[in-house]
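>>> Below are the sequence and a predicted model; questions follow.
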Amino acid sequence: MAKLTKKQKTLAVLDAEKAYNVDEAIALLREHASKKFDETVEVAMNLGVDPRHADQMVRGMVSLPSGTGKDVKVAVFARGDNAEKALAAGADKVGAEDLMEDMQAGNLDYDRVIATPDMMGVVGRLGKVLGPKGLMPNPKLGTVTPNVEQAVKDAKGGQVEFRVEKMGIIHTGIGKLSFKDEDIKANFKALTDAIVRAKPSGAKGKFVRKISITSTMGPGLKVDLAEVEGA
């Protein structure tokens, strides 16, 4: 008989149908955590939407109060004073046509791309490059803005984007298992509150259908919907 992996053993002793409160879920993730690295804590929300319809798309930004625990790489399209402000705020790369050519050559190792409004003529040529990676600057998300200094600080300080996938699911990291319990809980609440507020006009019936929380190597645990206001 084949030996069970550590993850299979974990799943065997957990109740797959039980909905845990956030405190219980965090404790279980810690109990079954890897000792080799600091795992990322992730949340998945199944929503009652069909994102193929424009009036059912769920997308936005939220600032996680405890940060993400991740070094976010930010590229900024800007000139002159705005370029200097972006660099001073901590941007990893700032440029104009030179940055566009660099990205066209395949250098896309960034988590966020920001642009001033006057640079969108240049950025627009990168639609086929940035679009599929979800990196295209968007004024609705605050990544096309004259205030690039604040946008860079927000990106570096724990702001994350959430976007519903084809099957009506949002997956987002909310920190690391090394965070304190209260910090993970604060980030969980900030994310879920933001998603509930982003309920689109076309959503009918129950909006939040299911919530689960997991870590990189850990089990997926159902979270009691009562933990989320408005769910």
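Now that the structure is in, tell me what you want to look at.
>>> all contacts plus neighbour counts: C-alpha atoms, from now on.
Will do.
>>> Can you point out the buried residues in the lengthiest helix in the chain?
Longest helix in the chain, counting residues (DSSP state H): helix 181-197. For helix 181-197, burial by neighbour count (16 or more other C-alpha atoms under 10 Å) applies to 183-196.
>>> same thing with stretch 88-98?
89, 90, 91, 93, 94, 95, 96.
>>> contacting residues around that stretch?
Contacts of stretch 88-98 with the rest of the structure, by C-alpha atoms under 8 Å, 6 or more residues apart in numbering, involve 73-79, 83, 86-87, 99, 119, 122, 149-150, 152-153, 156.
>>> redo that, cut-off 7 Å
Residues outside stretch 88-98 that contact it (C-alpha atoms under 7 Å, 6 or more residues apart in numbering): 73-79, 83, 87, 122, 149, 152-153.
>>> just checking, what packs against the longest helix of the chain?
Helices and strands touching helix 181-197, by 3 or more C-alpha pairs under 7 Å, 6 or more residues apart in numbering; DSSP states H and E, are strand 169-176.
>>> list the helices and strands the strand it packs on packs on?
Counting contacts by 3+ C-alpha pairs under 7 Å, 6+ apart, strand 169-176 packs against strand 40-47, strand 159-163, helix 181-197.
>>> I'd like the distance between residue 228 and residue 211.
Relative to residue 211, residue 228 is positioned 9 Å away (C-alpha to C-alpha, to the nearest Å).
>>> Between these two, which has more neighbouring residues?
Using other C-alpha atoms under 10 Å as the criterion, residue 228 and residue 211 rank with residue 211 on top: 23 against 16.
>>> I'd say the more buried one and residue 47 touch.
No. Using C-alpha atoms under 7 Å, residue 211 is not in contact with residue 47; the gap is 9.0 Å.
>>> coming back round to it: quick one: the longest helix of the chain to strand 169-176, angle?
160 degrees (axes from the mean of the first three to the mean of the last three C-alpha atoms, to 10 degrees).
>>> Measure how far helix 181-197 is from the centre of its chain, please.
Chain-centre distance of helix 181-197: 12 Å, with C-alpha atoms, centre = their mean, to the nearest Å.
>>> tilt between it and strand 159-163?
Angle, helix 181-197 to strand 159-163, by the same axes, to 10 degrees: 40 degrees.
>>> how about the next helix or strand after helix 181-197: buried residues?
Next in sequence after helix 181-197, counting helices and strands by DSSP states H and E, comes strand 208-215. For strand 208-215, burial by neighbour count (16+ other C-alpha under 10 Å) applies to 208, 210, 211, 212, 213, 214, 215.
>>> show me what contacts the first one?
In this case it means residue 208. Neighbour list for residue 208: 45, 46, 47, 48, 231 [criterion: C-alpha under 7 Å, 6+ apart].
>>> Okay, helices next: where are they in the protein?
With helices called from DSSP H, the chain shows them at 6-13, 22-31, 80-88, 97-104, 120-123, 127-130, 148-156, 181-197.
>>> put this beside the first:
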Amino acid sequence: MAKQTKKQKMLAEKLDAEKLYGFDEALQTLRDLQTAKFDQTLEVAMNLGVDPRHADQQVRGMVSLPAGTGKTVKVAVFARGDNADKALEAGADKVGAEDLMEDMQAGNLDYDRVIATPDMMGVVGRLGKVLGPKGLMPNPKLGTVTPNVAQAVKDAKGGQVQYRVEKAGIIHSGIGKLSFSDDDLKANFNAFVDAVIKAKPSGAKGKYVQKISVSSSMGPGLKIDTAEVQGA
């Protein structure tokens, strides 16, 4: 890690682990503390009052971030014929059928999103043990099994992110780069949090959003005051 300046050391020493920040203040603090030479990602984590072991307490979905993610997303598409051509035109990195399945079975899984047309699920289904653990298995509820593969590719490339609650009831995602403007990062933060709040499952009891924190790739986690988050 790069050496901290006197100002950064002073700020780091003053950080209160229990302080609740407004988003704007938290973002400025993370900017002031950054020492890395690369463009760090702003990440958000949400602790939810759910137990993912129960089917009625699952939280999973997609959200399009207004300002994008700043990340290059690699997309593979299972399709044939015209759909394959449309996927390529939309910017898919790899398109195929049985050949793509065999490639993935051989361990070539360097993709951020896998999309399939409904008629290809017989082929894709054989990759359950390969794609499932990586969260890449196409799913109609997430829009990754669709006849409109061109739109799905454009959405994936244009800033759509997937979220899924983990065992401890936590959801986390990158929501942009620190080089983004304050307004763009706040718009992305609001869009992500709003999507998770709207995805509240029927089985959730008590307080749903228990804690929200933001951090940079190399920075500390700062707690956000949920009182300023609508619906939390």
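Ah, there it is. Source: prediction; values computed, not measured.
>>> related to what we said a few turns ago, so which of the buried residues of stretch 88-98 of structure 1 is the closest to residue 58 of structure 1?
Ranked by distance to residue 58 of structure 1 (C-alpha to C-alpha), the buried residues of stretch 88-98 of structure 1 are led by residue 91 at 27.6 Å.
>>> how close does residue 31 of structure 1 get to residue 193 of structure 1?
Going from residue 31 of structure 1 to residue 193 of structure 1 by C-alpha to C-alpha gives 27 Å.
>>> How about residue 173 of structure 1?
Noted for residue 173 of structure 1: a distance of 15 Å to residue 193 of structure 1, by C-alpha to C-alpha.
>>> again, but for residue 95 of structure 1
Going from residue 95 of structure 1 to residue 193 of structure 1 by C-alpha to C-alpha gives 35 Å.
>>> Over to residue 32 of structure 1?
Residue 32 of structure 1 is 27 Å from residue 193 of structure 1, by C-alpha to C-alpha.
>>> And for residue 157 of structure 1?
Where residue 193 of structure 1 is concerned, residue 157 of structure 1 sits at a distance of 19 Å (C-alpha to C-alpha).
>>> Then residue 90 of structure 1?
As defined by C-alpha to C-alpha, residue 90 of structure 1 lies at a distance of 28 Å from residue 193 of structure 1.
>>> likewise residue 42 of structure 1?
Counting by C-alpha to C-alpha, the separation of residue 42 of structure 1 from residue 193 of structure 1 is 16 Å.
>>> Residue 113 of structure 2 contacts residue 76, correct?
Yes. With contact defined as C-alpha under 7 Å, residue 113 of structure 2 reaches residue 76; the gap is 6.4 Å.
>>> Could I get the helices and strands packed on strand 169-176 of structure 1 in CSV, plus columns for distance to residue 144 of structure 1?
Output for those, formatted as CSV (distance: least, C-alpha to C-alpha, whole Å):
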stretch, distance to residue 144 of structure 1
strand 40-47, 27
strand 159-163, 14
helix 181-197, 20
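>>> Which among those is found nearest to residue 69 of structure 1?
Using C-alpha to C-alpha as the measure, strand 40-47 is the one of those that comes nearest residue 69 of structure 1, at 8.5 Å.
>>> Onto which residues of structure 2 does the closest one map?
Alignment of strand 40-47 of structure 1 against structure 2: residues 41-48, by TM-score structural alignment.
>>> list the buried ones in stretch 51-59 of structure 2?
51, 52, 57, 58, 59.
>>> of these, closest to residue 4 of structure 2?
Closest to residue 4 of structure 2, out of all of the buried residues of stretch 51-59 of structure 2 and judged by C-alpha to C-alpha, is residue 59, at 38.6 Å.
>>> Please report how far that closest one lies from residue 202 of structure 2.
As judged by C-alpha to C-alpha, residue 59 of structure 2 and residue 202 of structure 2 stand 10 Å apart.
>>> Pull the residues that contact stretch 160-173 of structure 2.
Identification of contacts with stretch 160-173 of structure 2 by C-alpha under 7 Å, 6+ apart yields 43-52, 58-65.
>>> Please convert the buried members of the residues you listed into PyMOL selection syntax.
The PyMOL selection below is limited to those of the contacts of stretch 160-173 of structure 2 classed as buried (16+ other C-alpha under 10 Å):
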select buried, resi 43+44+45+46+47+48+49+50+51+52+58+59+60+61+62+63+64+65
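>>> I figured residue 117 of structure 2 hits residue 144, correct?
No. Using C-alpha under 7 Å, residue 117 of structure 2 is not in contact with residue 144, being 8.2 Å away.
>>> which of those two has more neighbours?
residue 144 (24 against 21).
>>> doesn't residue 7 of structure 2 fall inside a strand?
No. Residue 7 of structure 2: not assigned to a strand; according to DSSP: H, G, I helix; E, B strand; the rest coil it is helix.
>>> give me the number of residues near it?
For residue 7 of structure 2, the count of nearby residues is 11 (other C-alpha under 10 Å).
>>> how close does it sit to residue 24 of structure 2?
Separation of residue 7 of structure 2 from residue 24 of structure 2 (C-alpha to C-alpha): 19 Å.
>>> And for residue 127 of structure 2?
43 Å.
>>> Among those two, which residue is more densely surrounded?
residue 127 (17 against 13).
>>> Tell me how far that one lies from residue 121 of structure 2.
In this view, residue 127 of structure 2 and residue 121 of structure 2 are 10 Å apart by C-alpha to C-alpha.
>>> now do residue 216 of structure 2
Distance check for residue 216 of structure 2 against residue 121 of structure 2: by C-alpha to C-alpha, it reads 38 Å.
>>> With residue 29 of structure 2 instead?
If you measure residue 29 of structure 2 against residue 121 of structure 2 using C-alpha to C-alpha, the figure is 47 Å.
>>> Have a look at these two and say which one is more surrounded.
Using other C-alpha under 10 Å as the criterion, residue 29 of structure 2 and residue 121 rank with residue 29 on top: 20 against 16.
>>> Identify the residues contacting the more buried one.
By C-alpha under 7 Å, 6+ apart, the contact set of residue 29 of structure 2 is empty.
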